[in-house]
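[1] what follows is a predicted structure for the sequence shown.
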Amino acid sequence: MAGKGTNPIPGRPDGAPSELSQDISQWRVGERKRLIGLRLAMSADERASKTRAIAAGLDRLIGSPQGRIVSLYWPFRGEPDLREWSTKIIEAGGQIALPVVIAKAQPLEFRLWAPGEPLERGVWNILVPSSGRVVEPDVVVAPVVGFDAANYRLGYGGGFYDRTLAAMTKRPFKVGVGYAGARLATIHPHAQDIAMDAIVTDERGSHEH
């Protein structure tokens, strides 16, 4: 069932595949703008409360991080800020990696990082580790702009996570995180889109395949 405010492609049933890629691309642009606007309109307190619920859901889903590498992200444009949760991962014996954009249309690079280690401004002015060993994480936590019941994520349109996951030799556990209001009936996935293994929001612990 679609979340409130879902905006299906005009003239098409919810979830119906379209042969017109341009239609879908234009629809995704509109949905990104709408959903990012919704999360930016939240108060800081509301965003923090929802983020705590998401962190608790991740704890239940992932379990002990000891000996595992968990890829997170530096928060951007109102995304859930999981930096406090990343500290708990390290305290529990896990390691944190952050994604780095190397070049357009190329896979991401994951670099180990811990709080206090140097960061630099990367693409889109997002902070990324200045150094840090390049790794393939055991768990990839990816922010979503939107998501659907099949665990497909709507991102920013660059295809970086899909491209990266397709190229990895390790098969990590893939978790999308976002606010419950970002749920869509379908993102109208393309062949190159890769579904997450689970989605965690502030209203549900997870939805797994």
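    Nice, thanks for sending it over. Residues are numbered from 1 along each chain as shown.
[2] C-alpha from now on. contacts and neighbour counts both.
    OK.
[3] helices of this structure, start to end?
    Remark: helices assigned in the chain by DSSP state H are 21-40, 44-62, 83-91, 160-167.
[4] dump those into JSON lines; add mean neighbour count and distance to Asn125 as well.
    What follows is those, written out as JSON lines (neighbours: other Cα atoms under 10 Å; distance: least, Cα to Cα, whole Å):
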{"stretch": "helix 21-40", "mean neighbour count": "15", "distance to Asn125": "17"}
{"stretch": "helix 44-62", "mean neighbour count": "17", "distance to Asn125": "21"}
{"stretch": "helix 83-91", "mean neighbour count": "16", "distance to Asn125": "17"}
{"stretch": "helix 160-167", "mean neighbour count": "17", "distance to Asn125": "16"}
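[5] next up, a second structure to put side by side with the first:
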Amino acid sequence: MTQDRDNAGGRSYAAPPCLAHEIDPTYGNPLAVDPAQAQDVARWRKAQRQHLLATRKTLSVADHKSVSARIARNLDTALKDRCDGARGKVLSMYWPIKGEPDLRGLMTNLHAAGVTIALPLVETKAAPLVFRLWTPDTQMIRGDWNIPVPPADAQRLTPDIALAPLVGWDSNGFRLGYGGGYFDRTLEVLDPSPIKIGIGFASAKLTTIYPQPHDIAMDVIVTEAQSFCCA
């Protein structure tokens, strides 16, 4: 499928149809595409998501630790090469769930190097994520899906650089997430648009995710094997 560039916002969007309503009915279909086509792609995405998540679970604890360490090294290098190490910047990271690469050690190291770390969380259902300041001393609380998040009195921030965990990804930078649309919805409204870095496993690469209008391409993809620009 073809891709279009929104010149005003500098974001890469995908061709129709929009399928987020399959997961979240409030996340509408602005192009009113053929419902049969939308359902076909939605079913394909659901199957791929289930397969990739099941494959991720087969990693042993030792292998997961090793792969996470390699991803952290590649991310650290990418930040140094492209963003001066993100020093003086707000970098949105994430607390790992469901077998995602664990970058918490790098979070601590980046904080010590002068990077401001923020973590995303859901404050309102079916709305953009918000970002709260994290430090190694932050007393975390349980948020949506039981994910540890900074408390409500933590400073709210807008990221200059945003990491997005990938269930699947393609070489054009489009990500297959968990299906709720939260990251795409969030990246759509952030102004100015942050540098977008997708984090995932090399084995999760797909030929295409059949990107939809709400899908926003990553600027950089980082895996344990490599990092590369997607523009």
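    Yep, that arrived. What you see is a predicted model, and the numbers here were worked out from it, not measured in a lab.
[6] returning to that earlier point: okay if I get the helices of structure 1 as CSV plus distance to Pro107 of structure 1?
    Below are the helices of structure 1 laid out as CSV (distance: least, Cα to Cα, whole Å):
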stretch, distance to Pro107 of structure 1
helix 21-40, 21
helix 44-62, 24
helix 83-91, 23
helix 160-167, 4
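[7] distance of the aligned partner of Gly168 of structure 2 in structure 1 from Arg32 of structure 1?
    In structure 1, Gly168 of structure 2 lines up with Gly146, judged by TM-score structural alignment. Separation of Gly146 of structure 1 from Arg32 of structure 1 (Cα to Cα, to the nearest Å) stands at 7 Å.
[8] next: Gly159 of structure 1.
    Separation of Gly159 of structure 1 from Arg32 of structure 1 (Cα to Cα): 14 Å.
[9] same check, this time on Asp81 of structure 1
    Distance, Asp81 of structure 1 to Arg32 of structure 1, using Cα to Cα: 19 Å.
[10] which residues are in contact with both of Gly146 and Arg32 of structure 1?
    Counting by Cα atoms under 8 Å, 6 or more residues apart in numbering, the contacts common to Gly146 of structure 1 and Arg32 are 154-155.
[11] so what's Leu176 of structure 2 closest to, chain neighbours aside?
    Gly168 (4.7 Å; Cα to Cα, 6 or more residues apart in numbering).
[12] is it true that the one you found touches Thr208?
    No - in this structure Gly168 of structure 2 lies outside contact range of Thr208 using Cα atoms under 8 Å: 9.3 Å.
[13] comparing the two, which residue is more hemmed in?
    Higher neighbour count among Gly168 of structure 2 and Thr208: Gly168, with 26 against 16, using other Cα atoms under 10 Å.
[14] list the contacts for the residue mapped onto Leu103 of structure 2 from structure 1?
    Aligned by TM-score structural alignment, Leu103 of structure 2 pairs with Leu82 of structure 1. Leu82 of structure 1 makes contact with 51, 55, 72, 75 under the criterion Cα under 8 Å, 6+ apart.
[15] closest to Val100 of structure 1 among those residues?
    Ranked by distance to Val100 of structure 1 (Cα to Cα), the contacts of Leu82 of structure 1 are led by Leu72 at 10.9 Å.
[16] tell me the centre residue of structure 1?
    Per Cα atoms, centre = their mean, the C-alpha nearest to the average position across structure 1 is that of Pro143, at 1.9 Å.
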